[in-house]
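A.B. asks: Here you go, sequence then predicted model.
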Amino acid sequence: MGSLEFRLPDLGEGLTEAEIVRWLVAVGDVVAVDQPVVEVETAKALVEVPCPYGGVVTARFGEEGSELPVGSPLLTVAVGPADGPSVEGSSGDDSSGNVLVGYGTGAPATRRRRIKPVAAPVTSAPVTSAPVRVAPVREPAPVQAVRDVGPVPVISPLVRRLARENALDLRELTGSGPEGLILRSDVEQAIRRPEAEQTVRRPDPSRIPLRGVRGAVADKLSRSRREIPDATCWVDADATELMAARAAMNAAASPKISVLALLARICTAALARYPELNSTVDMEAREIVRLPAVHLGFAAQTERGLVVPVVRDAGGRTTESLNEEFARLTEAARSGSLTPADLTGGTFTLNNYGVFGVDGSTPIINHPEAAMLGVGRIVTKPWVHGGELAVRQVVQLSLTFDHRVCDGGTAGGFLRHVADCVEQPAVLLRGL
């Protein structure tokens, strides 16, 4: 039986490192070809890394919460000879050749079973080619007995991050979950404990590493502020007719159409009239590059921070198609299953900050795009309608744009067309 080393593969999209969030296998586990073995967080997304070898895990490298550069060892796998007995779930050559993060061969994950490696200590040192014998399945040892070796078991990576941000040593806690599993309530209780009773050391000031999604957002926003001379214009619009049209659509058929999908359809129609705003600036060539397709990004707040999923070819989609894609990408963002491809390639961003209960904002442009449409909350206000004072549903719209690609006349024309479509949805029919 030989031993193969699996290294952190090339993550693509220019990414050079990743943070280990959760190990999916332990030393002594039997793994199949392309079985996910570790969950990592990159600057783009949270992904599972499949191992291209099938065999027995003999060593792991890196603790949960640590960062590894591309090419660093992740684990070693003991594999048997091609003509010998195969490990459950592995292929004949014990390798798929697949090393791309988040992209397996499509083979279903196999059931894991524990084995006992001979003369293989549970450390990060690689194991030699000593023989490994299969042992009967045993009940796992109590959690408290293994606290001093390997990561402390917690219910989710968010709990581990909460403890790290508050300088709390998880090994000093007794979990209240099954078999000593540490729950979020256990960590929160330890943080609230009086200073005389708790083991938390509260550094002052607190330092939170800028990495993963938060680090990528910080880098992108800083670059946008440095490179893009942005300006913002805004307008209040009467959204009463738009909301009535949405109610009629949803009464006629399912699934229900979201306000975001309607605004996206209006936005793509306006971009067809004002293509200057669907562009980017190449300063090295000193050229404005007008982009042929609209790939519409939309800001989504998640527990891991702000992400901007992208709806591909939004300009050619119907309102129903936009609605379906928004729902799919929003669910993927909440579950942390967005791929790097879902988060790149946008040409224009729609930012619905009204979900936070605010009326207006001057957002930072999503570099290297040229503009962003902001939408505030839709709120009931007194409004002059048909020459009389009436109670209407009003929304504030804003456009932040790169002043290098157009002047205020173009930006104002785009925003006015969006507002006209919000106030009179029938205006859209002229361009369909």
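C.D. replies: Here it is on my side, so go on. Numbers count the residues shown, from 1 in each chain.

A.B. asks: contacts, neighbours, all on C-alpha from now
C.D. replies: Fine.

A.B. asks: the helices in this protein, which residues?
C.D. replies: 157-165, 184-192, 212-227, 240-252, 259-273, 319-335, 408-423 (DSSP state H).

A.B. asks: and the longest one, which residues are buried?
C.D. replies: Same thing as helix 319-335. Thr319, Glu320, Leu322, Asn323, Glu324, Glu325, Phe326, Leu329, Thr330, Ala333 (16 or more other Cα atoms under 10 Å).

A.B. asks: do the fourth one as well
C.D. replies: Going by neighbour count (16+ other Cα under 10 Å), the buried part of helix 240-252 is Thr240, Glu241, Leu242, Met243, Ala245, Arg246.

A.B. asks: let's bring in a second one:
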Amino acid sequence: MAQVLEFKLPDLGEGLTEAEIVRWLVEVGDVVAIDQPVVEVETAKAMVEVPCPYGGVVTARFGEEGTELPVGAPLITVAVGERPASGEGDAAGAEGSGNVLVGYGTSEAPARRRRVLRERPVSGASAAGSRAVTGQGPPAAVNGQAGAPETEDGPVPVISPLVRRLARQNGLDLRELTGSGPDGLILRADVEYALRAAARAGAAAQPHAPVPQATGTATAPQPSAPQPTAPQPFAPQPTVTAAHGEIRTPLKGIRGAVADKLARSRREIPDATCWVDADATELMRARTAMNAAGGPKISLLALLARICTAALARFPELNSTVDAEAREVVRFDHVHLGFAAQTDRGLVVPVVRDAHARDAESLTAEFARLTEAGRTGTLTPAELTGGTFTLNNYGVFGVDGSTPIINHPEAAMLGVGRIIPKPWVHEGELAVRQVVQLSLTFDHRVCDGGTAGGFLRYVADCVEQPAVLLRTL
């Protein structure tokens, strides 16, 4: 006789207490193996797949896509020790892996069985007389990779679960769209284009009725991908209009977590900012020479990170945090370097572990890996926490300066503006040089202005004369 075991939403770590179901990866009746991912959830820090520690037949699922569940709530039930009626083979025994941590498993995830999903109508307000949204099963493409062909009654192929959710929240039937991606894949630009067209049609029919507008910059359904040097601005999805002229957007998920952290930083940290203009011409020439020598290309962000870690070695007070309860400054002997990145899901700060021990090539590779993971929503909670200092390159937005809010509970953040040609006195003569504004926002509890100024001046010296950095290597 089969034993039915209940798998609850596990402790996600890092103080996370709830998660939203984004996409179910299994149906009732499916056979699952030990540590096979069964659901994709979005926490306040990342979108991750949850592996089930039991093997057997799924007998029940709890919660529809879009539902928030607290940690410890039932997720699925699995009948173990039972042969499925379809004759696919024996299910795994009652002994589970014991693994309930998000994103980790004791073995490689097995290939998922192909199946035809049943339609599950989802109600929603129509944006342009559309039918109720149907086919809310797993999309045929994840992270930009095309999946298996869809059946007529199966789900519509979209590039990501977030695109499916955008359509669902706005009552848009994906089956009425023609995707502009490979093999008809529906992209976010396709959905936004359709929503804008629906909004215009609704406005023409009812000129005084408020119509939710989808945000975005695309003017036609053309495939696009965010570039590392120009992140796309975050576009929160609007809810149903609450009153005339009002659109309310819940502060939840990534956006809610960012709001809470920034508010706490402002409440608790007495911050101050200092800044300086620097001539980055020689740094840019050094990078050009390094990349012309062959081998992997070195990013500008990696060179700035090397300068940061060298400066923190000289001014370790800024690589610290304040323990308010103990009234102590806690200084770290390692640099876990966070870097701010804007994604479609909001602002995230991935962390490069042990940045002080990495060379420019290793830093370039790690920045690229974490940036791509942020873009596709696959960063793990561990990759988003534990930073000791943050590097914020807001120059990619075309601005010169900023006074950023410190990433609590860190003690400082270095900001880098855009590098542009400007008149500059060089060797006693006026010349056009590549100039950048550097700013340092710091917790005044950990140090005084002299320390902060010394740190920033050293960073500027390294930017102006990269050879200065050689003295610290």
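C.D. replies: On my side now, so go ahead. All figures in this text were calculated on a predicted structure; none of them were measured in a lab.

A.B. asks: want to try a markdown table for the buried residues of helix 319-335 of structure 1, with distance to Asp359 of structure 1 as columns?
C.D. replies: Putting the buried residues of helix 319-335 of structure 1 into a markdown table (distance: Cα to Cα, whole Å) gives the following:
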| residue | distance to Asp359 of structure 1 |
| --- | --- |
| Thr319 | 25 |
| Glu320 | 27 |
| Leu322 | 24 |
| Asn323 | 23 |
| Glu324 | 27 |
| Glu325 | 26 |
| Phe326 | 22 |
| Leu329 | 25 |
| Thr330 | 22 |
| Ala333 | 25 |
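
A.B. asks: what does Ala253 of structure 1 align to in structure 2?
C.D. replies: Residue pairing (TM-score structural alignment): Ala253 of structure 1 is matched to Gly294 of structure 2.

A.B. asks: and its match, how many neighbours?
C.D. replies: By the criterion of other Cα atoms under 10 Å, Gly294 of structure 2 has 8 neighbours.

A.B. asks: Distance check, the closest residue to Thr77 of structure 2 other than its chain neighbours against Ala109 of structure 2.
C.D. replies: Leaving aside its chain neighbours, Thr77 of structure 2 sits nearest to Glu6 (4.4 Å; criterion: Cα to Cα, 6 or more residues apart in numbering). The gap separating Glu6 of structure 2 from Ala109 of structure 2 is 20 Å, by Cα to Cα, to the nearest Å.

A.B. asks: and the match of Ala253 of structure 1, what does it touch?
C.D. replies: Contacts for Gly294 of structure 2 (Cα atoms under 8 Å, 6 or more residues apart in numbering) come out as none.

A.B. asks: quick one on the thing from earlier: would you check that the residue nearest to Thr77 of structure 2 makes contact with Ala73?
C.D. replies: No. Judged on Cα atoms under 8 Å, Glu6 of structure 2 makes no contact with Ala73 at a distance of 9.9 Å.

A.B. asks: neighbour-wise, which of those two wins?
C.D. replies: Using other Cα under 10 Å as the criterion, Glu6 of structure 2 and Ala73 rank with Glu6 on top: 19 against 15.

A.B. asks: what sits against the more buried one?
C.D. replies: Pro74, Leu75, Ile76, Thr77, Val78.

A.B. asks: Taking these together, which two end up most distant?
C.D. replies: Checked with Cα to Cα, these reach their widest spread between Pro74 and Val78, with 11.4 Å between them.

A.B. asks: Between those two, which is the more surrounded one?
C.D. replies: Each of Pro74 of structure 2 and Val78 has its neighbours counted (other Cα under 10 Å); Val78 has more, 29 against 17.

A.B. asks: shouldn't that one be in contact with Gly55?
C.D. replies: Yes. The pair Val78 of structure 2 / Gly55 is scored as a contact, 7.3 Å apart, by Cα under 8 Å.
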